[in-house]
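Asks: only the shape, not the letters, is given here:
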């Protein structure tokens, strides 16, 4: 892709109780894409307010709270999702496979396999705009529950996402950050960066601002599920003897009952 590609405009759209959808807009072409469709009404209201029309809809995984609004929104838009999950996704116009790439709004968009939350979960990474759409895999200060995949799968997924540039914006699917922060403090209480971030998250929520997207660098410094390989966190959590994968599994187990 050309190195002088203009970054896309990103709009975070709150939906349902705690979901987020994301609109992407290319000023040059006037085209607009949507990532996940939890609820049609707020997304359509934002499109109408801005005078935008959808050209593409990208779906990270099959759960209802990520696809419920799709039928009402799709119109003439191209609907894109994982080929492996096509049997349980709404009808797709383009079925994609991890490791591949496609053009979205004139920018290369890479397909990343991120099983764990579900086995067919994918993430979308747009390098030229520094945007990563993770659905319910990597989340702000957390990660998704393991409804279908294994701890080993999720740890592998998160470890691969952690290798992306630290300035990447992580666009995850829910406003869980405040609750995730409380858990993070319970296992990583000596982390000064985490304490600062928890305070910033509280201030943002009290002001009615979303805490998503977040910077990958923040997640690397404060997200316990990305830090399962860090000896300092493992000592703090009382699991120093565990391997990173074992430590991740234990942290996820603790979070499930926190």
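Replies: Happy to help now that I have it. What you are looking at is a predicted structure, and each value in this text was computed from that prediction instead of being measured. Numbering: from 1, shown residues only.

Asks: going forward, measure contacts between C-alpha atoms and count neighbours the same way
Replies: Noted.

Asks: what about the strands in the stretch 51-200 of the chain?
Replies: Taking DSSP state E, counting those that start in this stretch as the test, the strands found in the stretch 51-200 of the chain are 54-58, 78-82, 94-96, 101-104, 107-113, 122-126, 131-135, 138-139, 142-143, 169-172.

Asks: remind me, longest helix of the protein?
Replies: Secondary structure of the chain per DSSP state H: the longest helix is helix 192-206.

Asks: show me what counts as buried in stretch 169-182.
Replies: Going by neighbour count (16 or more other C-alpha atoms under 10 Å), the buried part of stretch 169-182 is 169-178, 180-181.

Asks: same question for stretch 9-22.
Replies: Buried, per 16+ other C-alpha under 10 Å, within stretch 9-22: 10, 12-15, 19-22.

Asks: what is the end-to-end distance of that stretch?
Replies: Length of stretch 9-22, first residue to last, C-alpha to C-alpha, to the nearest Å: 10 Å.

Asks: ok, stretch 8-25 next?
Replies: Counting by C-alpha to C-alpha, you get 6 Å between the two ends of stretch 8-25.

Asks: just stretch 167-183 next, same as before
Replies: Across stretch 167-183, first to last residue, C-alpha to C-alpha, it's 25 Å.

Asks: tally of neighbours for the residue nearest to residue 118 when sequence neighbours are not counted?
Replies: Excluding the flanking residues, the one nearest residue 118 by C-alpha to C-alpha, 6 or more residues apart in numbering is residue 148, at 4.8 Å. For residue 148, the neighbour count with other C-alpha atoms under 10 Å is 13.

Asks: quick one: the nearest residue to residue 9 once chain neighbours are set aside from residue 194, how far?
Replies: With C-alpha to C-alpha, 6+ apart as the measure, residue 25 is the residue that lies nearest to residue 9, at 5.0 Å, once sequence neighbours are left out. Computed with C-alpha to C-alpha, the distance linking residue 25 and residue 194 is 33 Å.

Asks: next one: residue 212
Replies: Residue 212 is 16 Å from residue 194, where distance means C-alpha to C-alpha.

Asks: and if you look at residue 85?
Replies: From residue 85 across to residue 194, the span is 36 Å (C-alpha to C-alpha).

Asks: enumerate every residue touching the closest residue to residue 237 other than its chain neighbours.
Replies: Nearest non-adjacent residue to residue 237, counting by C-alpha to C-alpha, 6+ apart: residue 187, 4.7 Å away. Residues counted as contacts of residue 187 (C-alpha atoms under 8 Å, 6 or more residues apart in numbering) are 224, 233, 236-237.

Asks: just the buried ones from those residues?
Replies: Buried among the contacts of residue 187 (16+ other C-alpha under 10 Å): 224, 233, 237.

Asks: let's bring in a second one:
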């Protein structure tokens, strides 16, 4: 299967997954409908479904417009707050779109209804793919807006860690450089962090996405996946992995906060303004 990485807004990613034999396609986190449809046309693909990781507007705002344009287009997700939702899914539910299989993995914390999507294609030797939304990032994890450290520990160290190590990770935002700078603060002697940060900085300077990573790689440099490691525990002053997760998240939230950072309600309003500007005029 072919994965198109689509940059939108300030630092978001949405994705188009195409079964190359049939040209059937699934979109993940269709926040900007016009740009998604442009890519669908360019790829000569047939859009069959929308998968939405969570209800935040920068991941779901395009759903309503897409459903209005294509009334039979199904929208899958786990939260009733997702715009345009037509099919509510549950943990471990498997969806099938032609040769592409999707296992829904419930990962509540960033939001109470957050769902990751694990995909593989029948008869394909490519590594499987995980669309992790705002649960797992390259080098980091999402903020605990509606959940707890216990939930994020289960998400990362139990649910997602049970997947094959070569699983490619396609996350919801381009936060890699910022995340790895924090990872270096946590583990200043970790050579994997240093190498990945240098690589990510070079990609960032050339405006090239840093996705995908792999689960195997995340265990080498992502502090939130390394809460059982002695060096990470030493940084937090805790040994219980859940407590390590809790302290890490607080430290990350306070890490080099921009002085002009907007509060969350204002930030969401700003994103909505950007999204509305991206939508075509309705006649």
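Replies: Cool, the structure landed. Since we're looking at a predicted model, the values are computed, not measured.

Asks: distance to residue 35 of the first structure added to the strands of the stretch 51-200 of the first structure, as CSV?
Replies: Listed next are those as CSV, based on distance: least, C-alpha to C-alpha, whole Å:
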stretch, distance to residue 35 of the first structure
strand 54-58, 5
strand 78-82, 9
strand 94-96, 14
strand 101-104, 11
strand 107-113, 12
strand 122-126, 9
strand 131-135, 8
strand 138-139, 15
strand 142-143, 18
strand 169-172, 9
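
Asks: nearest to residue 64 of the first structure, out of those strands?
Replies: strand 131-135 (12.4 Å; C-alpha to C-alpha).

Asks: could you pull out the helices for the stretch 1-150 of the second structure?
Replies: Counting by DSSP state H, counting those that start in this stretch, one finds helices in the stretch 1-150 of the second structure at the ranges 33-42, 57-60, 63-69, 149-154.

Asks: which one of those lies closest to residue 275 of the second structure?
Replies: Per C-alpha to C-alpha, nearest to residue 275 of the second structure of those: helix 57-60, 7.6 Å.

Asks: helices or strands next to the closest one in the packing?
Replies: On a contact count with 3 or more C-alpha pairs under 8 Å, 6 or more residues apart in numbering; DSSP states H and E, helix 57-60 of the second structure meets helix 264-278.

Asks: what range in the first structure does the helix it packs on sit on?
Replies: No residues of the first structure are matched to helix 264-278 of the second structure when aligned by TM-score structural alignment.

Asks: gap between that helix and the chain center?
Replies: Remark: helix 264-278 of the second structure is offset 19 Å from the chain centroid, using C-alpha atoms, centre = their mean, to the nearest Å.

Asks: which position in the second structure pairs with the residue nearest to residue 9 of the first structure?
Replies: Under the alignment by TM-score structural alignment, residue 25 of the first structure pairs with residue 18 in the second structure.

Asks: what sits against that match?
Replies: 1-4, 24-26, 45.

Asks: also residue 233 of the second structure?
Replies: Counting by C-alpha under 8 Å, 6+ apart, residue 233 of the second structure makes contact with 227, 239, 241, 244.

Asks: mind checking what the last one lines up with in the first structure?
Replies: Using TM-score structural alignment to pair residues, one finds that residue 244 of the second structure aligns to residue 247 in the first structure.

Asks: what number of residues are in the vicinity of residue 115 of the first structure?
Replies: Residue 115 of the first structure sits with 26 neighbouring residues when counted by other C-alpha under 10 Å.

Asks: got it, and residue 239 of the second structure?
Replies: By other C-alpha under 10 Å, the residues close to residue 239 of the second structure number 15.

Asks: what about it, is that helix, strand or coil?
Replies: Three-state call for residue 239 of the second structure (DSSP: H, G, I helix; E, B strand; the rest coil): coil.

Asks: would you state the helices of the stretch 151-258 of the first structure in chain order?
Replies: Using DSSP H, counting those that start in this stretch, helices in the stretch 151-258 of the first structure cover 151-161, 177-187, 192-206, 216-222, 231-236, 244-256.

Asks: show me how far stretch 231-249 of the first structure is from its chain's centre.
Replies: The chain centre lies 24 Å from the centre of stretch 231-249 of the first structure; the measure is C-alpha atoms, centre = their mean.

Asks: that one: which residues count as buried?
Replies: 231, 233-234, 237, 239-240, 242, 244-249.

Asks: quick one on the thing from earlier: contacts only, for the nearest residue to the match of residue 244 of the second structure once chain neighbours are set aside.
Replies: Leaving aside its sequence neighbours, residue 247 of the first structure sits nearest to residue 228 (C-alpha to C-alpha, 6+ apart; 5.6 Å). Residue 228 of the first structure makes contacts with 234, 244-245, 247-248, 251, as judged by C-alpha under 8 Å, 6+ apart.

Asks: most tightly surrounded among the helices of the stretch 1-150 of the second structure?
Replies: Comparing those by mean neighbour count (mean count of other C-alpha atoms under 10 Å), helix 57-60 ranks first with a mean of 25.

Asks: where in the first structure does that helix fall?
Replies: Using TM-score structural alignment, helix 57-60 of the second structure corresponds to residues 64-67 of the first structure.

Asks: and what of stretch 83-97 of the second structure?
Replies: Using TM-score structural alignment, the residues of the first structure aligned to stretch 83-97 of the second structure are 90-104.

Asks: name the nearest of the buried residues of stretch 169-182 of the first structure relative to residue 63 of the first structure.
Replies: For those, the minimum distance to residue 63 of the first structure (C-alpha to C-alpha) is 11.3 Å, reached by residue 173.

Asks: that older thread, out of the strands of the stretch 51-200 of the first structure, which is closest to residue 46 of the first structure?
Replies: Judging the strands of the stretch 51-200 of the first structure by C-alpha to C-alpha, what sits closest to residue 46 of the first structure is strand 54-58, at 11.3 Å.

Asks: okay, angle between the closest one and helix 40-50 too, please.
Replies: Here strand 54-58 of the first structure runs at an angle of 140 degrees relative to helix 40-50 (axes from the mean of the first three to the mean of the last three C-alpha atoms, to 10 degrees).
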